[in-house]
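> Sequence plus the predicted model coming up.
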Amino acid sequence: MAYPTPVRIESSNDLSNNSSRFDAVILVSPKAQLESYAPIDNALKNAQKVDRRIGNDHVLIHCSEIAGGRLIHAFTGNLDKDYDDVRNFGDAAKAGLQIAKNAGAINPAIIVDQVPQTNDYQHALELAYLGSCQGLWQPLEARQALGEEEIESVKTIGLFDPDSKVDLQYLSAAEAGRRLGRDLCGTEPERMAPIGFANYCVEAFSGSEVKVNVIDDRERFAKDFPLFDAVARASYSVERHHPRIIELEYQSDGPIEKTLMIVGKAVTYDTGGADLKTGGHMAGMSRDKGGGAAVAGFMKTLAEFKPKGIKVVAKIAAVRNSIGTDAYVADEIITGHSGKRVRIGNTDAEGRLAMVDSLSHFRAQAVNEVNPQLFTVATLTGHALLSVGPYTALVENGPARQANLSDHIAQSGDLWGDGCDISRSRREDWDIIRPRTKADDVLSSNNGPSATTKRGHQFPMAFLSLASGLDNHGNNSEKPVPYVHVDIAGSGVESGDWQHDKPTAAPILALAGTYLR
């Protein structure tokens, strides 16, 4: 898995036409000027005399004094509004890098200038690199069919950083994780069915400090992951669709100060099951594995960066929600790993069922870990997309809220261009999933679409908490355990087009910025 290597540029000499290191220079800024380097500043001023786009759009001009003869001004916007943020630099660099690539550059250099002198923009140069990589990524199928060298031709991206402020190891590790996340999420459903998803993870972590264990035994699923096994039931008739639980573990040397326990939803194709998706809503459901993909990507960043003082364990529930004669159906009552009896409300609410047994295992394990924090990461609800748009929705339990856990993640996300919105858990959420008879302990969901359900992305956290037994570890318990449910239905792909747009691998940057920086 190749991606452009970030390279530090310490001297402006590397930007000149005498340099053989780079073949284009991209200035990312709100104004078409660079007072600190006369060749670029003069070229832009001269070009503005004949081209009114310069300073208002992304433009390539010829400049014989610049490396490769290619000078691109990537316009960030004026950055004078309260709602502007560091993503302006990432978006502009992404556009500028595409121009450079189309012009034939394979080793472009990036300069960011006129960066607002506030804490919010401290990672503008890093975001320029990460935004560029997001734009350059091509799907795994395309790379294999057309050749990675051909369609991902950019080899290095130079970052003008004379003060050596950028941590290149961290930046490369973050992009390695995002690339794995995009590959896992964005690849079609047969290639990345549960077995293929698991095999790709095994390959990605081979020789690394992340341990991998793949559970493939149906008897064990029935015993230890019964709700997950119910979702998988209709998939057993096709061998390549058989489910997998992928266990990943990273533990640094030395004393552990914090333990993260993360469950990822990797529904490799979601038909809706017996509550079949209709009206064209099945298209894009191969990306319902985005949560598990992002969890694997975060583990990849850990493997590459090797942080100290942290232990991270993950379980990825890789399963296909198929339709068939053995499909699980609404009204069934299934006892989960926690012992809670779950009445199925809608089989298209399969993600929470796929994850909840793994969450229950972590709940039991957490009380013996150092400073544990639990997460579920999933493309769970259309309601999250409607409610918060292109942002990640964070729904926290009482101990997480008391620790300001979501606040920390959201603040980190803002700094790294991986925005999150925080949602409160309310008593109405628990009312939705309450049992209606003595026959069961919890209802998995209502029987309507989440997008038209009040509090449609908040109440699933209540289900996950109650059905996993985490509700017994609230603020007033002997052993409170912080838990945050992370819904990436709105943030998991660009522009919200789940069939065609590029996966973003959210919330890797928000989590990595919180725990690895």
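On my side now, so go ahead.
> Please count neighbours and contacts with C-alpha atoms only from this point.
Fine.
> Counting residues, name the longest helix you see in the chain.
helix 168-186 (DSSP state H).
> Now do the buried residues in it.
168, 170-186 (16 or more other Cα atoms under 10 Å).
> What of stretch 90-110?
90-101, 104-110.
> For the residue nearest to S468 when sequence neighbours are not counted, give me its contacts.
Using Cα to Cα, 6 or more residues apart in numbering and skipping the chain neighbours, the partner closest in space to S468 is S360 (4.3 Å). Neighbouring residues of S360 by Cα atoms under 8 Å, 6 or more residues apart in numbering: 337-338, 467-470.
> Comparison target below:
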Amino acid sequence: MDAKRAKMQLVPPPVAKVTPTNDLKDERADCVVFVSDFATPSGLDAVDKAVADADAIDKSATSQFAVVPSAGVAGGRMVLSNTGPVTRDYDDVRRYSDAAQKGVKRALAAGARKPLLVVHYTAKGALQDLFANHIAVAVTGALAQCYVPLEVREDKTAPTWSATTAEELFVYSLDANTAATVAAIEAARSVSRDLCGGDPERMAPPKFAAYVQELFAGSNVKVTVKEKDDFSDEYPLLEAVARCSRVVERHHPRVVNLEYTGEGPIEKTLFFVGKGITYDTGGADIKAGGIMAGMHRDKGGASSVAGFLYLVSLLKPKNIRVVGKLAVVRNSVGADAYVADEIIHSRAGVRVRVGNTDAEGRMVMADVLCEAKEEALHAPSPHIFTMATLTGHAVRAYGDGYFAAMDNGPARAANIASTIAQKGLEWGDPAEISTVRREDFSFVKKTYLTEDVLQANNAASTNTARGHQYPAAFLTIASGLDKHGINSDQPLPYTHLDIAGSTKMWPTPVSGSPIPALAATFLM
């Protein structure tokens, strides 16, 4: 085992130290990574001279992630990393995170281990608010490049990873408070990457729960893990999905509860219900034709909820209580698999007709969401979220890199989805706002006297109109939240986040979305 591997943490995941500096020749650093659109000089003499010298001999130097010599900067060398345009109507701050990530990757390949990130911004006027966090967002990109997967950290036979991570990241003109916040966000995203990216056996439900317990041991977050031979009395819809997995003990389901209570009077209570399908075979409606690969990441919702609670534990916000409920289940296939046409009474007493066993995510969340609803009725200023890599339709509708945010009436009145979308855009973690409409409730209405709601149709979500919106209607009805809309005596704000597109599917590295957007909305 090499020295780097011997020092590598397992849980929580390690994050390169972020060190602010105002010295371009900081002797602790071994390379400068200069991120810019190169439209105007930076005003830093040593940097501008190196750029001019490189441009004089190679006109493509500023667009090819070139490594150029520079006696005036740390390490005597500089990586030039071009953001591309940043002044058009449709440009956003992600150009800085993308460029920083690629620039640091190039620096690491050149042998650097302690790069100094210098970020130059040129846009003025109306764009300044949108790009206000350009340095911090660039740092998140640089740190993301340094993430080492949990399986690699644990594998003593794995090839050396010393060339894929930095020991320390120096950042020019970054204040200490922002440095600490960004490092905490990256730590939270790394937790999400560990959990979501873990293979089906490494992160089978009991091991997923054990990781979470180890993560929060001795912290300000209380962890309770529920494990039973039969969850039918508490979570009957979840148990229907889980029952086929019970023939294999290491695949048995878990429900993990996380709770943080900040100092002072509680003025806001956030409930997050996360979908944690550790592997999705599709069940009896099996994922055929080679589309099952990558389904170990169907636990992205629960993974990001755990990551967000980890961020909360690090930032320690006052006057807020945050509750996470993780439904961690394997959707297996076999003789005891649940099947379409079954009618199951939910925790809320709603008769659910199963339409498709590959729509298991909404099943495992619905009863846990009902439990969150029950608790929210007695909580100060509550807001409930479901978070899930739920539908391929969300990816088809909005593409990779975006999550969909859907409010019920009380949440829409509070502008929750629109606020999350705006804050996410400012922090390089953008959302698209979707609306749950009457058609979505009509889509899941009962088809016969035997049921109250239909779980799903029997076509893929990608082939179904409003395929990522109607599941939010199902969750609302099956959990009993439809009794707490804007016209009720006890309205409860509820927002559904479908993060299938922003989480990233295998083999692209897990993003850790929507942790930055939620952090900017509720913690900053």
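Good, I have the coordinates. Since we're looking at a predicted model, the values are computed, not measured.
> TM-score for the pair, please.
Remark: TM-score between the superposed chains equals 0.96 [TM-score structural alignment, normalised by the length of structure 1]; 506 aligned residues with a Cα RMSD of 1.4 Å.
> one step back: identify those among the buried residues of stretch 90-110 of structure 1 that sit within strands.
108-110 (DSSP state E).
> need these in a markdown table with distance to Q458 of structure 1, can you?
Output for those, formatted as a markdown table (distance: Cα to Cα, whole Å):
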| residue | distance to Q458 of structure 1 |
| --- | --- |
| P108 | 44 |
| A109 | 44 |
| I110 | 41 |
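> for those, which one is nearest S164 of structure 1?
I110 (14.4 Å; Cα to Cα).
> The closest one matches what in structure 2?
Using TM-score structural alignment as the criterion, I110 of structure 1 maps onto L117 of structure 2.
> Repeat that for G272 of structure 1.
Aligned partner of G272 of structure 1 by TM-score structural alignment: G282.
> now that match: how far from S219 of structure 2?
Distance, G282 of structure 2 to S219 of structure 2, using Cα to Cα, to the nearest Å: 37 Å.
> Who has more neighbours out of the two?
G282 (20 against 13; other Cα atoms under 10 Å).
> Check the burial of A288 of structure 2 by counting its neighbours.
9.
> Can you find the partner of D217 of structure 1 in structure 2?
In structure 2, the residue matched to D217 of structure 1 (TM-score structural alignment) is K228.
> swap that for W430 of structure 1, sorry
Using TM-score structural alignment, W430 of structure 1 pairs with F441 in structure 2.
> In space, what's closest to its match - neighbours in sequence excluded?
A473 (5.4 Å).
> That neighbour is in contact with T435, isn't it?
No: the pair A473 of structure 2 / T435 is not scored as a contact, 10.4 Å apart, by Cα atoms under 8 Å.
> Looking at those two, which is more packed in?
Taking neighbours as other Cα under 10 Å, A473 of structure 2 and T435 compare with A473 leading, 26 against 18.
> looking at this, the more buried one is in a helix?
Yes: counting by DSSP: H, G, I helix; E, B strand; the rest coil, A473 of structure 2 is part of a helix.
> can you tell me which residues contact the residue in structure 1 that it lines up against?
Aligning on TM-score structural alignment places A473 of structure 2 opposite A462 in structure 1. Applying Cα under 8 Å, 6+ apart, we find A462 of structure 1 in contact with 425, 429-430, 433.
> just T347 of structure 1 next, same as before
272-275, 328-330.
> still on that earlier bit, what residue of structure 2 matches up with the residue nearest to S468 of structure 1?
Checking with TM-score structural alignment, S360 of structure 1 has C370 as its match.
> Reduced to three states, what does that match come out as?
From three-state DSSP, the assignment for C370 of structure 2 is helix.
> ditto for V356 of structure 1
Secondary structure for V356 of structure 1, judged by three-state DSSP, is helix.
> Looks like it contacts P460 (just checking).
No: between V356 of structure 1 and P460 there is no contact under Cα under 8 Å: 10.6 Å.
> From I99 of structure 1, how far off is the equivalent of C146 of structure 2 over in structure 1?
In structure 1, the residue paired with C146 of structure 2 according to TM-score structural alignment is L136. According to Cα to Cα, L136 of structure 1 stands 11 Å off from I99 of structure 1.
> Repeat that for D85 of structure 1.
23 Å.
> and what of E152 of structure 1?
Counting by Cα to Cα, the gap from E152 of structure 1 to I99 of structure 1 is 14 Å.
> Tell me who's in contact with the residue mapped onto V453 of structure 2 from structure 1.
When structure 1 is aligned by TM-score structural alignment, the residue opposite V453 of structure 2 is V442. Residues in contact with V442 of structure 1 (Cα under 8 Å, 6+ apart) are 340-343, 433-435, 463, 466-467.
> For the residues you listed, give me JSON lines that also has distance to A510 of structure 1.
Listed next are the contacts of V442 of structure 1 as JSON lines, based on distance: Cα to Cα, whole Å:
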{"residue": "K340", "distance to A510 of structure 1": "33"}
{"residue": "R341", "distance to A510 of structure 1": "35"}
{"residue": "V342", "distance to A510 of structure 1": "33"}
{"residue": "R343", "distance to A510 of structure 1": "34"}
{"residue": "I433", "distance to A510 of structure 1": "30"}
{"residue": "R434", "distance to A510 of structure 1": "33"}
{"residue": "P435", "distance to A510 of structure 1": "36"}
{"residue": "F463", "distance to A510 of structure 1": "25"}
{"residue": "L466", "distance to A510 of structure 1": "27"}
{"residue": "A467", "distance to A510 of structure 1": "27"}
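> ranking those by neighbours, who comes first?
Top of the contacts of V442 of structure 1 by neighbour count (other Cα under 10 Å): A467, with 29 neighbours.
> give me the element V484 of structure 1 is part of.
Using DSSP states H and E, V484 of structure 1 maps to strand 483-487.
> post-alignment, that strand versus structure 2, mean distance?
Taken against structure 2, strand 483-487 of structure 1 registers an average deviation of 0.5 Å after superposition, with mean Cα distance after the TM-score superposition for structure 1.
> on contacts alone, who are the packing partners of that strand?
strand 372-378, strand 392-396, helix 398-402 (3 or more Cα pairs under 8 Å, 6 or more residues apart in numbering; DSSP states H and E).
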